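Participant: pasting the structure only:
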């Protein structure tokens, strides 16, 4: 059975980059009738916050990305240390004591000599007495996994055939000097013990995947099918890394972005298939194919979410929004007509409030100097209430006959006088909803 996972760190709010990973893993699991695990990477006690755990669950629930079970890495530390002991017994795990400054000097020296900046494994040559001396002087060292220096190969679900020379990669640190187990080890142990069959993540993890494959094999696990999606850029190809904090899912929700608009875009962005607005999750699941995605950096423009959101909103029946319209204070007698008029003229649901304020309180008239006399004359011809769908046509016909104006010169000044805006709903439909008219 297919098993996938989403493994966020609760050190901040999840953003569109995280979502891409979560969604792809979710869709693969659901398409095959498999299991989707939410795995909280909270092995860093200093940076992990329970408030962020709650927030990421809330964000995923808002999107409808339901999980089958939750795992907490902070509750699995014993399993990680057991795996570390196993690697030590196999001679694949060793303690190293270099300071960051010493490592930096080694890297610079290697680069100056035209060599790849790879850890030189100096710690392997230390005697037990030398290790004891380092521990006494510097405290516990880091623990590195000893890579077999051969080629690591796999068929990637997005990138195709990958081959990495392990000799060009530093032996990865799996446990820090303070004892904190790092993601690389924790993830391997979890994927193996939880039976994860497919892993989708960003292309910045390719080298990490190579080292993890060797760790999985060393621990006797089954290597999952890996796929590395492209990284997102801004609309001009600029890096999004510094802006992702402003593209959190909760910020997008606060701006009025609809869940299915966001999911529809992210489920196709970067693939060979066009973005298609979907209205339910089943359609997204059915149409997803990881093999259709490319490796090139993928441009993401938050502005693309709003037309999709507007289309979703416009398609809603009155019954779906009746509660929100009632909450604005729209009289029940006008509520359904208000929605019929406004649904095509809003981008997000919060836009309704401004339109209702205009209908209820009227708008400050916008009247160009050359139209002052015309508007005064026209307002004198405005029929008495009640107004209905025929009132605008009857009124403008009378104004045309008396003033001789027609076309844009007739309609635009009247729209701006009544609504303060040059654009908006059909005036024949809007006029009956105007409870206050300030123009005289």
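Facilitator: Received, thanks. Just so it is clear, the model here is predicted, and its values are computed rather than measured. Residues are numbered from 1 along each chain as shown.

Participant: from here on, just use CA atoms for contacts and neighbour counts.
Facilitator: Fine.

Participant: could you point out which element follows the helix or strand containing residue 213?
Facilitator: Using DSSP states H and E, residue 213 sits in helix 206-218. Counting by DSSP H and E, the next helix or strand C-terminal to helix 206-218 is strand 225-229.

Participant: who does the helix or strand just after that following strand touch, helix- and strand-wise?
Facilitator: Toward the C-terminus, strand 225-229 is succeeded by strand 232-233 as the next helix or strand (DSSP H and E). Identification of packing neighbours for strand 232-233 by 3 or more CA pairs under 8 Å, 6 or more residues apart in numbering; DSSP states H and E yields strand 298-299.

Participant: can we see that at 10 Å?
Facilitator: helix 16-31, strand 298-299 (3 or more CA pairs under 10 Å, 6 or more residues apart in numbering; DSSP states H and E).

Participant: structure B:
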């Protein structure tokens, strides 16, 4: 395989949602798996809707996911390249001027639909004479420019869908330059892919038809056609399509909710494939799991409840080194023994703060049976405590008091932690220490 150079091309017109993340991650993980490179390209030619704050948010969200681009570009800074490409295509006779207004085109499409015909542009502009065009421009009309498709079948070997083809005779000639000289998506995308040497284009299946058009433009520019792959799309759990405009499952919102970025990444690319959704310890591990050939053709549902569960399982698998810096950022100067003790009880990393306060104190102990607590305190072994101290202590307390099961363990947990449930006390007791344990058994705040 050619060493891949892939790209993602978000428009800075809103916050990224989980569907955007799916496509971005498929690209980044593919490059990671095959020793390739990853380009972040801001498709920001829509001046009215593109905002710098959304571009900044894209970079922040990708950094949160752990996606680091090898290079980044902005289309708004590359307009000269698109002008050159348009001039080349005009000179080759592949672009032609059209003068219909949006309303005229809409009425024409409705008439075609009413007659049972596909709403494909009829190439009426090709019938205009030079005099016709001059008269239209004299009246104030400005042309938009369409790329004249060859009416042929375009085929390619798709990384996800296998052998694929589109009959271009069923398509309208795409508008590639607007009346005001600005560019919609199609031509800049092709020009940037060609200029940057993109080898693989991996994107959602809603771009399948675009691929046939873009292959023709690439060929008209005399460039090499990249390898294409079109993955299935994500929906909400209820089957609703995702939208930046509606704010569906935005990465920003997920990040603020405290779910683990690795869980978001794993679920977004493993769901809707033949690979089981599972927790991973790193994006490199995930890159080794993801295979585009395993992706289903059917839409995949992204369930927030499944994400919550996967996020917790991901936390439970983290070694201390993976979270130490994040714990310190939360004001928790924790240690590896503390992390190993509490991680299995967390669904958010921030929840570690609760157990750090239990360990460090002070807390209000819950002592219901003072006689039982006093007897237990008298049997508390000397330090240093280790993982066996809890078992030997509770065996001694059971023998002395005749209690067992919940009647034995619950009063001790309530006194030592002030809570009815939590991490294994065999791991917490050495962290709490003998001095605080004795005070709490005596009902003192410690």
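Facilitator: Looks like it came in fine. The structure displayed is predicted, hence computed values, not measured ones.

Participant: TM-score for the pair, please.
Facilitator: For this chain pair, the superposition-based TM-score is 0.84 by TM-score structural alignment, normalised by the length of the first structure; 430 aligned residues with a CA RMSD of 3.4 Å.

Participant: just put the helices and strands packed on strand 232-233 of the first structure in CSV and tack on distance to residue 213 of the first structure.
Facilitator: Formatted as CSV, those follow (distance: least, CA to CA, whole Å):
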stretch, distance to residue 213 of the first structure
helix 16-31, 19
strand 298-299, 27
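
Participant: re earlier: what span of the second structure lines up against the helix holding residue 213 of the first structure?
Facilitator: Aligned using TM-score structural alignment, helix 206-218 of the first structure spans residues 208-220 in the second structure.

Participant: what's the average distance of that stretch to the first structure?
Facilitator: On superposition with the first structure, the mean distance recorded for stretch 208-220 of the second structure (mean CA distance after the TM-score superposition for the first structure) is 1.2 Å.

Participant: may I see the buried residues of that stretch?
Facilitator: Across stretch 208-220 of the second structure, burial judged by 16 or more other CA atoms under 10 Å covers 208, 211, 212, 213, 214, 215, 216, 217, 218.

Participant: out of everything not next to it in sequence, what's closest to residue 293 of the second structure?
Facilitator: In space, and not counting its chain neighbours, residue 293 of the second structure is closest to residue 160: 5.1 Å by CA to CA, 6 or more residues apart in numbering.

Participant: apologies, that question was intended for residue 317 of the second structure.
Facilitator: residue 281 (7.1 Å).

Participant: could you report the neighbour count for the counterpart of the one you found in the first structure?
Facilitator: Aligned by TM-score structural alignment, residue 281 of the second structure pairs with residue 279 of the first structure. By the measure other CA atoms under 10 Å, the count of residues near residue 279 of the first structure is 15.

Participant: which ones are touching residue 176 of the first structure?
Facilitator: Residues near residue 176 of the first structure by CA atoms under 10 Å, 6 or more residues apart in numbering: 95, 140, 141, 142, 143, 144, 182.

Participant: same deal with residue 140 of the first structure?
Facilitator: By CA under 10 Å, 6+ apart, residue 140 of the first structure lies in contact with 95, 96, 97, 131, 132, 134, 176, 177, 178, 179.

Participant: filter these down to the buried ones, ChimeraX style.
Facilitator: Here is the ChimeraX command that picks out the buried ones among the contacts of residue 140 of the first structure, judged by 16+ other CA under 10 Å:
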select :95,96,97,131,134,177
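
Participant: switch the contacts of residue 140 of the first structure over to CSV; also include secondary structure.
Facilitator: Formatted as CSV, the contacts of residue 140 of the first structure follow (DSSP: H, G, I helix; E, B strand; the rest coil):
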residue, secondary structure
95, strand
96, strand
97, coil
131, helix
132, helix
134, helix
176, coil
177, coil
178, coil
179, coil
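
Participant: thanks a lot, catch you later.
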